[in-house]
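no sequence for this one, just the structure:
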């Protein structure tokens, strides 16, 4: 084992490749928090986290002012202990997005260090259930797009070999949503999966109504139909529809997932590594879902989630939304509609440090105070 000697912290702003809108918001900018941890043996682990436009400076502040000073000097292999100690240190702000995003930067860097020292790729170190996993694309399904544009993109996705496409719903009327979903279903045929995403826009009665209207279109799932803290509403919806209900990208704690699973309030778990607090709690959520025979289809972060979804036996999908291409040297490998888990030691992300330093909005170095 080796102790953490110092940390480098960056904030890099990345514009989305296409305009991204949903029923409640617009994806303005990925504020990418990147953390490098240097240990006493000279090994360097890199982790990261993100926001979709606000809060990045708060994540940086929580890390530089409160968490990293406590991390310096700790044994890097004590990942579980570190995660718990740091979480309790900021317990007054947890459970919540800023705390989870900050913990994720540290936790993913520690897992990268562990995998590099072991000489293993993350998908093997974390479980090794498979080496590839089906992909679906969200990048052409945004709410502002016209019906024709949705259809054209879905056809391109089919020709490109994707196994599924996801489109946003939440138009002012039920019929408008149904027309768009029906048009995409007709364009892709019966062999390709079609997912829908509501982004927490509906009340319970409206979600039930829209689910009933979509029931004949073979929808793979209805994602985030209600506010994420409305477990009871999801119970009612899940009981009222045959469409699988997917939740998780806006859930920040293991026990919140437990409540959903115990209440049979969801059929798909979309746990987001950044928003749950890192790889350590992500794996716990995935195995908890496995105990309920529920599949995992993680939200966003495809470059990291491909390894995690391949690590566990109930990983089902990886969501294709490219966002790190401008600051990495290798992209997601896809063959026959399946994403391949990286085989290089560590997280499998080849960072372009020249580009990161060129684009950085913030940079800090944190060392142990004498």
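Yep, that arrived. Computed from a predicted structure; not experimentally measured. Residues are numbered from 1 along each chain as shown.

From now on I want contacts and neighbour counts done on CA atoms only, so please keep to that.
OK.

got the buried residues for stretch 115-133?
115-117, 120-133 (16 or more other CA atoms under 10 Å).

likewise stretch 325-332?
326-328, 330-332.

picking up where we left off before, of the buried residues of stretch 115-133, which belong to strands?
Per DSSP state E, strands hold the following members of these: 132-133.

Which of the buried residues of stretch 115-133 fall in helices?
Residues of the buried residues of stretch 115-133 located in helices (DSSP state H): 115-117, 122-125.

Can you get me a residue count around residue 89?
14 (other CA atoms under 10 Å).

Residue 161: which of the buried residues of stretch 325-332 is nearest?
Nearest to residue 161 out of the buried residues of stretch 325-332 is residue 332 (CA to CA; 14.2 Å).

Buried residues of whichever helix or strand residue 257 is part of, list them for me.
Assessed by DSSP states H and E, residue 257 sits inside helix 254-262. For helix 254-262, the neighbour count (16+ other CA under 10 Å) marks 254, 256-257, 260-261 as buried.

Ok, stretch 344-353 next?
345-349, 351.

coming back round to it: which two among the ones in helices among the buried residues of stretch 115-133 are spaced furthest apart?
Counting by CA to CA, the most remote pair of those is 117 and 123, 14.8 Å apart.

Nearest residue to residue 343 in space, please, no chain neighbours.
With sequence-adjacent residues excluded and distances taken as CA to CA, 6 or more residues apart in numbering, residue 343 is closest to residue 121, at 5.3 Å.

One more: residue 117?
Of all residues beyond its chain neighbours, the one nearest residue 117 is residue 43 (7.7 Å), with distances taken as CA to CA, 6+ apart.

Repeat that for residue 211.
Residue 211's closest residue in space is residue 241 (CA to CA, 6+ apart), at 6.5 Å.

Contacts only, for the one you found.
Shown in contact with residue 241 (CA atoms under 8 Å, 6 or more residues apart in numbering): 208, 211-212, 215.

try this one next to it:
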């Protein structure tokens, strides 16, 4: 099979604001709607690569969309080569810095480019990268926020039932330790003692509080403590990792491969979870996951379950996929769930296509 080259022509980036079935209530904010930026990368050959970004804040689209358009305009007429483009784009942004809007824009275009290449080859992204399609073990991250403890048991039962899940994520960091303990026990009572329960503090604890809280919860058989402290408190997380038996999970705020390497060198975490928007899209993942795998560190995902599911199929130390349905309102055909696993479909590219009627409904300026 000869793979015909693809050429950048133009990009369309559309912000949408979609409803959430369960409002987010966390240390980083409260949301009942979720912003997405939908990216359509048009090639001269007629193939369109698609991806989306999750910028957290509605107003962030005002800064990210122009950056995407500028990067795409600079590549007009060039051949699609996402690994080369990743390096070139990073070099071109030395003076602006690697974190924030610059990396997010690079990542959005990168994911769309890989989708286009998969479509051109007639292969799912996982197969294009040398793997196969199939199932990926997942935990349900669609709820169990910092709401009242009274409703957690019913919600936990519903979350398990959504896909026969054996693992859920619970957010912690309430004002009183006892409230966190009550939340853990309410979820276990409803979902079963064999439930794998990941907990996320969303960077909500100071170092001293984090030290006390994690020690106090260390006997609760929790699967991991995710970001107890501010994401850039590497030394603090390293101390927690040394003192706490429960694994420390970091990574959703790593901007590029070197930040992951620094965290591992510092002993700041026992496992990592990569966010495609920040790690640098598919190309950033391909440069980052092998660093963790070579060190024997388990690799999980943060957001973007559709594209991440393909990448987990080719990651040596693939661990858990974080499943949310937050982008489902604008997807033509969401991926299927089976026995607590997300099923990667045998479709060319990443498998993302838009429901244009829904896009029109939720789009904003």
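Thanks, I have it. From a predicted model like this one, the values you see are computed outputs, not experimental measurements.

now, the most widely separated pair of the buried residues of stretch 344-353 of structure 1?
Most distant of those, by CA to CA, are 345 and 351, 13.5 Å apart.

mind listing the helices for the stretch 51-200 of structure 1?
56-62, 68-71, 79-89, 97-118, 122-125, 147-159, 174-188 (DSSP state H, counting those that start in this stretch).

for these, which one sits closest to residue 232 of structure 1?
helix 97-118 (21.9 Å).

Give the aligned range of that closest one in structure 2.
The counterpart of helix 97-118 of structure 1 in structure 2, using TM-score structural alignment, spans residues 100-121.

Now which residue in structure 2 aligns to residue 38 of structure 1?
Aligned counterpart of residue 38 of structure 1 in structure 2: residue 42 (TM-score structural alignment).

helix, strand or coil for its match?
Secondary structure assignment for residue 42 of structure 2 (DSSP: H, G, I helix; E, B strand; the rest coil): strand.

could you list every residue that touches the alignment partner in structure 1 of residue 156 of structure 2?
Matched by TM-score structural alignment, residue 156 of structure 2 corresponds to residue 154 in structure 1. Neighbouring residues of residue 154 of structure 1 by CA under 8 Å, 6+ apart: 140, 165, 184, 187-188.

and if we set it to 10 Å?
137-141, 148, 160, 162, 164-167, 183-185, 187-188, 192, 194 (CA atoms under 10 Å, 6 or more residues apart in numbering).

Quick check: it vs residue 270 of structure 1, distance?
For residue 154 of structure 1, the distance to residue 270 of structure 1 equals 22 Å [CA to CA, to the nearest Å].

And residue 294 of structure 1, by the same measure?
For residue 294 of structure 1, the distance to residue 270 of structure 1 - CA to CA - is 10 Å.

what do you get for residue 158 of structure 1?
23 Å.

more neighbours, those two?
residue 270 (26 against 20).

Show me what the more buried one lines up with in structure 2.
That one, residue 270 of structure 1, aligns with residue 273 by TM-score structural alignment.

With residue 335 of structure 1 instead?
Correspondence of residue 335 of structure 1 to structure 2, assessed by TM-score structural alignment: residue 338.

likewise residue 55 of structure 1?
By TM-score structural alignment, residue 55 of structure 1 lines up with residue 60.

Same check on residue 240 of structure 1?
Per TM-score structural alignment, residue 240 of structure 1 is aligned with residue 243.

Specify the strand with the largest residue count in structure 2.
strand 8-26.

So what would you say the end-to-end distance of stretch 201-210 of structure 2 is?
9 Å.

In structure 1, which residues correspond to that stretch?
Taking TM-score structural alignment, stretch 201-210 of structure 2 hits residues 198-207 over in structure 1.

hang on, the earlier thing: tell me how many other residues surround the match of residue 335 of structure 1.
15.

again, but for residue 315 of structure 2
19.

Apart from its neighbours in sequence, what residue is nearest the counterpart of it in structure 1?
The alignment partner of residue 315 of structure 2 in structure 1, by TM-score structural alignment, is residue 312. Leaving aside its sequence neighbours, residue 312 of structure 1 sits nearest to residue 129 (CA to CA, 6+ apart; 5.3 Å).

swap in residue 250 of structure 1?
Using CA to CA, 6+ apart, the nearest residue to residue 250 of structure 1 is residue 228, at 6.1 Å.

Would you quantify the distance from that neighbour to residue 10 of structure 1?
In terms of CA to CA, residue 228 of structure 1 sits 30 Å off from residue 10 of structure 1.

if we can go back for a sec, in terms of contact, does the residue nearest to residue 117 of structure 1 touch residue 119 like I think?
No. Look at residue 43 of structure 1 against residue 119 with CA atoms under 10 Å: they stay out of range, at 11.9 Å.

Could you tell me which residues touch both of these two?
Joint contacts of residue 43 of structure 1 and residue 119 (CA under 10 Å, 6+ apart) are residue 113.
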